[in-house]
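**Student:** heads up, no residue letters with this:
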């Protein structure tokens, strides 16, 4: 038995030794065949390394009492002092709550609105009307948030068009103070974001729908399925993997919502609901020359984003049997 085991092990080692040179040869041949593609992608790889990975060296600032006038080796190392300070501040938790609240609302309503809009556009038979509606829907995406926020503020003001319509329909007696009611601020930001990005996000879902085999619809018609039945039984299941991939990417950016919308739509009255992580880092980090503190906030955001991506990826595997996963 010992001799047989030794022979088997020897055979395995010989096979491994033969296999490695073959694999290396195949890999080298593939590189030769795709050298043009590799050369084309090389500038983008270099760009990512320079602008995405090299700046990570700046994370060391979070563990120092950083002073711009001192050199790197002259800085005072303080360990996790700034992280401890961060987790002790009440405003940090308020900013985190606002960030997650607006992000989740935007993700849920934005995804539902984009998929619904794409489904409706997909059912339109007139190609001319379809192209016109699609073009009009994604034009707001190209408007800067400065202009978009100005439009939203004017529409929702006391004398704006929204209050005028509601009063003419006798739904309200006095104008609603949309922009100065803290409890409404999240809804205003979410609605503005959905209006601005719905048409643009629907393009990806529409592209996925064009790849569905038309024979499936023909077979469903023969079986007597109507338009709505075809939507729920063919269209939605066919784009499930696309929806999951986009959701994973969006969940990873839940905490990275920026601060433009909140800063432009906010005011001192709704300041408690408009403070988000990025605005908090700007005001209480860089704005107060606390560079190490601001860097600590950035590291926290990055770590949370990575954790969210892995969690979303695991959930997508469970719900989709391994399909639609970015990290599988």
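**Tutor:** Received the coordinates, thanks. Everything numeric in this text was worked out from a predicted model, so none of it was measured.

**Student:** make it CA atoms for all contacts and neighbour counts henceforth
**Tutor:** Fine.

**Student:** quick one: contacts of stretch 229-248?
**Tutor:** 119, 205, 208-209, 212, 216-217, 220, 309, 312-313, 316, 320, 323-326 (C-alpha atoms under 8 Å, 6 or more residues apart in numbering).

**Student:** Presented hereafter is structure B, for comparison with structure A:
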């Protein structure tokens, strides 16, 4: 009788429980993906403590301890140079971080839906263009023999001609402009989604109070997308030492090599081109640890300032 009563008292899965189970099962492939490609490769950090050479088994590879990290200290001038380049270019990108939000607001205020879709499509397409093609386009326009200098020559302004792609003093600004142009429309999609989630009654309340379009933007739209902006800014600040490699690899040339070489490009050059995998692993290991500490520090600072965080 007791077993029958227990069976009778058991409730079947409710709709919410089934939904949670379904979402948990959907998350399994992504968890496996990150465990395989993000966490399993961390075992390669062992190479930072070895004098690894390709083709030699690990059990026969000499153990050097912190020797590779000591090389970083000895090669301090190059280390400072690549850190300076990385921080400078990421700082410019952080300064430009509000641009996608501003662009999304202006795009949302457009009256014509056709023109709005046209502008959104045109500004989003560059995100899907590879940096190799962007380099080719930039070479056509901005090289010493490019279209810009040809137009200046036609206007009798040969003295004003220059090679922007070979100007080490302008490389940070030029690469920042290219990065903003490539990702502006794509990043604006996130803010457009945030704007669509703002309660329309808030706009009606501003209208009833006599507020115009600018007041609606300032008092409703901007506060509505601010949490999204804070989260994206935290992620961007935490990855300030990571700039990617594809953009700067294709634009690197002897004239701008010292100013464009970031930490990621430096690690690639050491590990792949110079075949010094152990030293490159040590540099990448320090970069990852510092990025993790920055993530927690910025997240904690944001939580204290405005109560918003991602961890």
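**Tutor:** That came in fine, so what should we check first? As the structure is a computational prediction, the values presented were derived from the model and not from experiment.

**Student:** Would you show me how to pick out the buried ones of the contacts of stretch 229-248 of structure 1 in ChimeraX?
**Tutor:** In ChimeraX, selecting the buried portion of the contacts of stretch 229-248 of structure 1, with burial taken from 16 or more other C-alpha atoms under 10 Å, looks like this:
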select :119,205,208,209,217,220,309,312,313,316,323,324,325,326
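
**Student:** Name the residues of stretch 119-127 of structure 2 that are buried.
**Tutor:** 120, 123, 124, 126, 127.

**Student:** Can you tell me the SS state at the aligned partner of the second one in structure 1?
**Tutor:** Spelled out, it's residue 123 of structure 2. Under the alignment defined by TM-score structural alignment, residue 123 of structure 2 is paired with residue 137 of structure 1. Counting by DSSP: H, G, I helix; E, B strand; the rest coil, the backbone at residue 137 of structure 1 sits in helix.

**Student:** For residue 264 of structure 1, give me its contacts.
**Tutor:** 145, 146, 149.

**Student:** in structure 2, which of those remain in contact?
**Tutor:** Here is what carries over to structure 2 from those, by both residues aligned by TM-score structural alignment, their matches' C-alpha atoms under 8 Å: 145, 146, 149.

**Student:** Return the subset of these lying in helices.
**Tutor:** 145, 146, 149 (DSSP state H).

**Student:** quick one on the thing from earlier: please pick the buried ones from the contacts of residue 264 of structure 1.
**Tutor:** 145, 149.

**Student:** Redo the contacts of residue 264 of structure 1 as TSV? Include distance to residue 246 of structure 1.
**Tutor:** Shown next, in TSV, are those (distance: C-alpha to C-alpha, whole Å):
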residue	distance to residue 246 of structure 1
145	23
146	27
149	26
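
**Student:** returning to what we had before: closest one to residue 243 of structure 2 out of the buried residues of stretch 119-127 of structure 2, please.
**Tutor:** Using C-alpha to C-alpha, residue 127 comes nearest to residue 243 of structure 2 of the buried residues of stretch 119-127 of structure 2, at 15.9 Å.

**Student:** quick one on the thing from earlier: which residues touch the match of residue 123 of structure 2?
**Tutor:** Contacts of residue 137 of structure 1 (C-alpha under 8 Å, 6+ apart): 198, 199, 200.

**Student:** Tell me which of those residues persist in structure 2.
**Tutor:** Where structure 2 agrees (both residues aligned by TM-score structural alignment, their matches' C-alpha under 8 Å), the contacts of residue 137 of structure 1 reduce to 198, 199, 200.

**Student:** Which ones among the residues you listed lie within helices?
**Tutor:** Using DSSP H, those in helices are 198, 199, 200.

**Student:** Residue 109 of structure 1 versus the closest residue to residue 110 of structure 1 other than its chain neighbours, what's the distance?
**Tutor:** Leaving aside its chain neighbours, residue 110 of structure 1 sits nearest to residue 194 (5.2 Å; criterion: C-alpha to C-alpha, 6 or more residues apart in numbering). Relative to residue 109 of structure 1, residue 194 of structure 1 is positioned 7 Å away (C-alpha to C-alpha, to the nearest Å).

**Student:** Of the two, which one has the most company?
**Tutor:** residue 194 (20 against 16; other C-alpha atoms under 10 Å).

**Student:** Please pull up the equivalent of that one in structure 2.
**Tutor:** Using TM-score structural alignment, residue 194 of structure 1 pairs with residue 180 in structure 2.

**Student:** ok, that match to residue 19 of structure 2 distance?
**Tutor:** 39 Å.

**Student:** Structure 2: which residue goes with residue 279 of structure 1?
**Tutor:** So, by TM-score structural alignment, residue 279 of structure 1 is matched to residue 265.

**Student:** now residue 57 of structure 1
**Tutor:** Using TM-score structural alignment, residue 57 of structure 1 lines up with residue 43 in structure 2.

**Student:** Just say helix, strand or coil for that match.
**Tutor:** From three-state DSSP, the assignment for residue 43 of structure 2 is helix.

**Student:** Now residue 327 of structure 1: closest residue in space, sequence neighbours ignored.
**Tutor:** Going by C-alpha to C-alpha, 6+ apart, residue 327 of structure 1 has residue 313 as its nearest residue, at 6.7 Å.

**Student:** Fine by me, thanks again.
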